[in-house]
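1. quick one, what's the 3D model for this:
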Amino acid sequence: MIHGSEANTSDRRRCGLTIRYMAPTTECLDASQPVMMMRGSAVEGINHYRSWPKYRHGYDFPFDGCEQWNDRRRVEPNDESYFERTDYARMDQEIEDEVLRFIGRLGGKEPVQKE
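-> So this is what the prediction gives:
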């Protein structure tokens, strides 16, 4: 669902979240979509499951239990290099660029090239 909101005037990033639940016997056909195992057991050959994201103090918004989150999160060892990144400004720019490209494909405004 596409929706709109007022501009984010804070100095913190704002993002949206889409959650889709499916049985582990269901294959996600878009390999670029991160699939996370929230409950149950993986079925061999159906999907590659991502680690649960790390909480990064000072970057992510704090939440109840954030202090214990990293000790409790589900980890897929082959996937952890993504969560080791600390180049937050570049990560934010990559996310913004991807979102703007997506909006452009939907017929929205094309991204403005930064100099």
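2. C-alpha only now, for contacts and for neighbours.
-> Noted.
3. residues of the strand or helix carrying Glu94 that come out buried?
-> Using DSSP states H and E, Glu94 sits in helix 88-105. Counting neighbours by 16 or more other Cα atoms under 10 Å, one finds that the buried residues in helix 88-105 are 100-101.
4. I'd like to know which elements that helix is packed against.
-> Contacts defined by 3 or more Cα pairs under 8 Å, 6 or more residues apart in numbering; DSSP states H and E place helix 88-105 against no helix or strand at all.
5. mind checking how far Cys66 is from Arg72?
-> According to Cα to Cα, to the nearest Å, Cys66 and Arg72 sit 10 Å apart.
6. tell me which of these two has more neighbours.
-> A count of neighbours by other Cα atoms under 10 Å puts Cys66 above the other of Cys66 and Arg72, at 16 against 12.
7. elements contacting whatever helix or strand Asp71 lives in?
-> Taking DSSP H and E as the criterion, Asp71 maps to helix 66-72. Packed against helix 66-72, as judged by 3+ Cα pairs under 8 Å, 6+ apart, are no other helices or strands.
8. list the buried residues in it.
-> Judged by neighbour count (16+ other Cα under 10 Å), helix 66-72 contains these buried residues: 66, 69.
9. let's compare: structure for the following, please.
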Amino acid sequence: MNFELMVDGEVLPEVSVQILSKSVASIDDDVGSFIVLEPQTPLENSIYLQAALTDGDYMVETRLVFGEEFSHYHYTTSDVEEVTDIFVAYYRDNKIPDLMRWDNVTGEF
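-> Predicted coordinates:
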């Protein structure tokens, strides 16, 4: 499956596990610092995985689309390795995170 990786608003020319790992590690606590990994076609209804850092915590989000409806989830962690693992599994294994541990924040949209 093909993916597009955006880092701090710039689309990178290629995606690999190494580039993805470096991109997660490069997120800093700045409004303009974020990454978005978007599959060419929805992955188990997920249209993207994104992350940003605020006050030492990573906010990881994904959105699942079902026709005209959607569900939006977020997960907070301070562990950069956990965030990297989530992104690598999404990219390499085409696997969305276990959303049972995530907060459904669809009502905020």
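10. what TM-score do the two superposed chains give?
-> Comparing the chains after superposition, counting by TM-score structural alignment, normalised by the length of the second structure, produces a TM-score of 0.27; 60 aligned residues with a Cα RMSD of 5.0 Å.
11. surely Arg63 of the second structure is in a helix?
-> No - assignment of Arg63 of the second structure by DSSP: H, G, I helix; E, B strand; the rest coil gives strand, placing it outside any helix.
12. wait, it touches Ile47, no?
-> Yes - proximity of Arg63 of the second structure to Ile47 meets the contact threshold set by Cα atoms under 8 Å, at 6.0 Å.
13. out of those two, which sits in the more crowded spot?
-> Arg63 (20 against 16).
14. residues contacting that one?
-> 45-49, 70-73 (Cα atoms under 8 Å, 6 or more residues apart in numbering).
15. looking at those residues, state which has the most neighbours.
-> Counting neighbours by other Cα under 10 Å, the top entry in the contacts of Arg63 of the second structure is Leu49, with 24 neighbours.
16. how about the secondary structure of that residue?
-> Local secondary structure at Leu49 of the second structure is given as strand here, using three-state DSSP.
17. that one - nearest residue in space that isn't next to it in sequence?
-> Setting aside the residues directly before and after it, Leu49 of the second structure is nearest to Thr62 in space (Cα to Cα, 6 or more residues apart in numbering), at 4.7 Å.
18. ok, now which ones touch the one you found?
-> By Cα under 8 Å, 6+ apart, the residues touching Thr62 of the second structure are 46-50, 72-74.
19. show me where the second structure has its helices.
-> Applying DSSP state H to the second structure gives helices spanning 17-25, 80-92.
20. just name the most buried of these.
-> Using mean count of other Cα atoms under 10 Å, the stretch among the helices of the second structure with the greatest mean number of neighbours is helix 80-92 (a mean of 17).
21. for that helix, packing partners?
-> For helix 80-92 of the second structure, the contact count by 3+ Cα pairs under 8 Å, 6+ apart identifies helix 17-25, strand 57-66 as packing neighbours.
22. could you dump those to TSV with distance to Glu81 of the second structure?
-> Converted to TSV, these look like this (distance: least, Cα to Cα, whole Å):
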stretch	distance to Glu81 of the second structure
helix 17-25	9
strand 57-66	11
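23. to Thr84 of the second structure, which of those lies closest?
-> With Cα to Cα as the criterion, Thr84 of the second structure lies closest to helix 17-25 of those, at 5.8 Å.
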